[in-house]
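> coordinates only, sequence not included:
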């Protein structure tokens, strides 16, 4: 299974194209990645089977509709975060001018876009805590990912695991973890996620976070101050 990372121009979101057997899924389609992802997919002749989101923040879902429409595939997102798709800026809170929502509006505007340009995908297929098969897996064509519900950053934050890597979204970063002060964030849930989900991962797994450089589970267990 291969993972190819495309970095979005807004908030440098890491968008991952996960490939197996000629099929692929796109994880975290941030603002401005659709054209790059399409070029990558078409250059290699892959068949997209789904777009996935590690959580519902709009810097991870802005281009999901464009890719879902282009390839006639659904967006897959944890059911606890699906509500965010209908009001991506409002569910971030903090008002139109300030805080994260205001900074995001400015970053999107730098691409020549406005909040009114956002579209939710027409086909959204939520999954639950255990994925599709009741045992923590999600399948899309030949791509088979392990699913770990990891709330704290948002209610529906999710880790997607391949045999060699974990796509961590905004749960875990190199040297840090996701913030919990935005609407839907929960410090107690994040502590439980770090203790009961992240700390039990295979230390040999690579970690592709939602933003920033790749690391490993072992490196974070040894050095990340939030995992001590």
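Received, thanks. Since the model is a prediction, treat every value here as computed from it, not as a measurement. Numbers count the residues shown, from 1 in each chain.
> C-alpha only now, for contacts and for neighbours.
Noted.
> is residue 66 located within a helix, as I assumed?
Yes - using DSSP: H, G, I helix; E, B strand; the rest coil, the assignment for residue 66 is a helix.
> who's in contact with the residue nearest the centre of the chain?
Centroid-nearest residue in the chain: residue 54, 3.0 Å away (criterion: Cα atoms, centre = their mean). Taking Cα atoms under 8 Å, 6 or more residues apart in numbering as the criterion, residue 54 is in contact with 27-28, 60, 77-78, 157-160, 167-170.
> mind listing what's buried in stretch 55-62?
Under the neighbour-count criterion of 16 or more other Cα atoms under 10 Å, stretch 55-62 has 55, 56, 57, 58, 59, 60, 61, 62 buried.
> does the closest residue to residue 36 other than its chain neighbours sit in a helix or strand, and which one?
Distance criterion Cα to Cα, 6 or more residues apart in numbering; nearest residue to residue 36, sequence neighbours excluded, is residue 6 at 7.3 Å. Assigned by DSSP states H and E, residue 6 falls within strand 2-7.
> try this one side by side with the last:
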């Protein structure tokens, strides 16, 4: 049975999700900082994949350390390649800790497999060009696209209000009530956000 643990990491408090597939393998979503602390949660299991919802510094800063130590496969949207590789675009240079990340697998909309585990990739641009949502079982990992009662900023490099409107329109039409695990803040549900999130109301 899949287990999920959330850690708030780094000085901005980004959510890193540790997914234990109960088959000795671990996946991470957005290890933004504190790689050693994250790795202490593995309980002897193998870190096999790191999935990035987007490329901003507060979501990628532990990637290189974890890659060097555990050699997981790094997965990100093809539309986010330039951002993860460019310290100015991913904002790490502005934070004084320039960071460039290389992915092993660049993905697009569709289904990918982590061994036997299916992951649905939704392209959700707006916060960044290559922002994606990962859906695993009944969980929706939304990165900085969707938060409880809010959405991601659109005034950072690659942000686009028109694309965010399209993304929210698409999310408003999903009928499954996924558990939403965002990049910052508490979890919520998709139905709750469709009904109560002010941006769904004002943008649609």
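Received it, and whenever you're ready, just let me know what you need. All figures in this text were calculated on a predicted structure; none of them were measured in a lab.
> and for the aligned partner of residue 227 of the first structure in the second structure, the neighbour number?
Under the alignment by TM-score structural alignment, residue 227 of the first structure pairs with residue 200 in the second structure. A count of nearby residues for residue 200 of the second structure, using other Cα atoms under 10 Å, gives 19.
> can you confirm residue 200 of the second structure is in a strand?
No - going by three-state DSSP, the assignment for residue 200 of the second structure is helix, not a strand.
> name the nearest of the contacts of residue 54 of the first structure relative to residue 177 of the first structure.
When these are compared for distance to residue 177 of the first structure (Cα to Cα), residue 170 comes out closest, at 7.0 Å.
> pull the contacting residues for the equivalent of the closest one over in the second structure.
Correspondence of residue 170 of the first structure to the second structure, assessed by TM-score structural alignment: residue 144. By Cα under 8 Å, 6+ apart, the residues touching residue 144 of the second structure are 53, 54, 127, 131, 151, 152, 153, 182, 183, 184.
> filter the residues you listed down to the ones in strands?
Counting by DSSP state E, the contacts of residue 144 of the second structure place 151, 182 in strands.
> any idea which of the contacts of residue 144 of the second structure is closest to residue 100 of the second structure?
Nearest member of the contacts of residue 144 of the second structure to residue 100 of the second structure, counting by Cα to Cα, is residue 54, at 13.2 Å.
> what's the residue lying closest to that closest one once chain neighbours are set aside in contact with, if anything?
Counting by Cα to Cα, 6+ apart, residue 54 of the second structure lies nearest to residue 131, which is 4.8 Å off, once chain neighbours are set aside. Shown in contact with residue 131 of the second structure (Cα under 8 Å, 6+ apart): 53, 54, 55, 77, 79, 80, 123, 124, 125, 143, 144, 145.
> am I right that the fifth one sits in a helix?
The one in question is residue 79 of the second structure. Yes - counting by three-state DSSP, residue 79 of the second structure falls inside a helix.
> so it makes contact with residue 129?
Yes - counting by Cα atoms under 8 Å, residue 129 is a contact partner of residue 79 of the second structure at 6.0 Å.
> who has more neighbours out of these two?
Ranked by neighbour count (other Cα under 10 Å), residue 79 of the second structure and residue 129 place residue 129 first, with 24 against 19.
> ok, now which ones touch the more buried one?
With Cα under 8 Å, 6+ apart, residue 129 of the second structure has these contacts: 79, 80, 158, 159, 160.
> which residues are in contact with the last one?
By Cα under 8 Å, 6+ apart, the contact list for residue 160 of the second structure reads 125, 126, 127, 128, 129, 154.
> please pull up the equivalent of it in the first structure.
Per TM-score structural alignment, residue 160 of the second structure is aligned with residue 186.
> got a list of what residue 195 of the first structure touches?
Here residue 195 of the first structure is in contact with residue 227 (criterion: Cα under 8 Å, 6+ apart).
> so for the longest helix seen in the second structure, what gets flagged as buried?
When the second structure is parsed with DSSP state H, its longest helix is helix 161-172. Buried residues in helix 161-172 of the second structure, counted by 16+ other Cα under 10 Å: 163, 164, 165, 166, 167, 168, 171, 172.
> count the neighbours of residue 99 of the second structure for me.
Residues near residue 99 of the second structure, counting by other Cα under 10 Å: 22.
> run through the residues that contact it.
57, 61, 85, 86, 87, 92, 93.
> against residue 14 of the second structure, how distant is the last one?
Relative to residue 14 of the second structure, residue 93 of the second structure is positioned 18 Å away (criterion: Cα to Cα, to the nearest Å).
> please consider this matter closed, and thank you.
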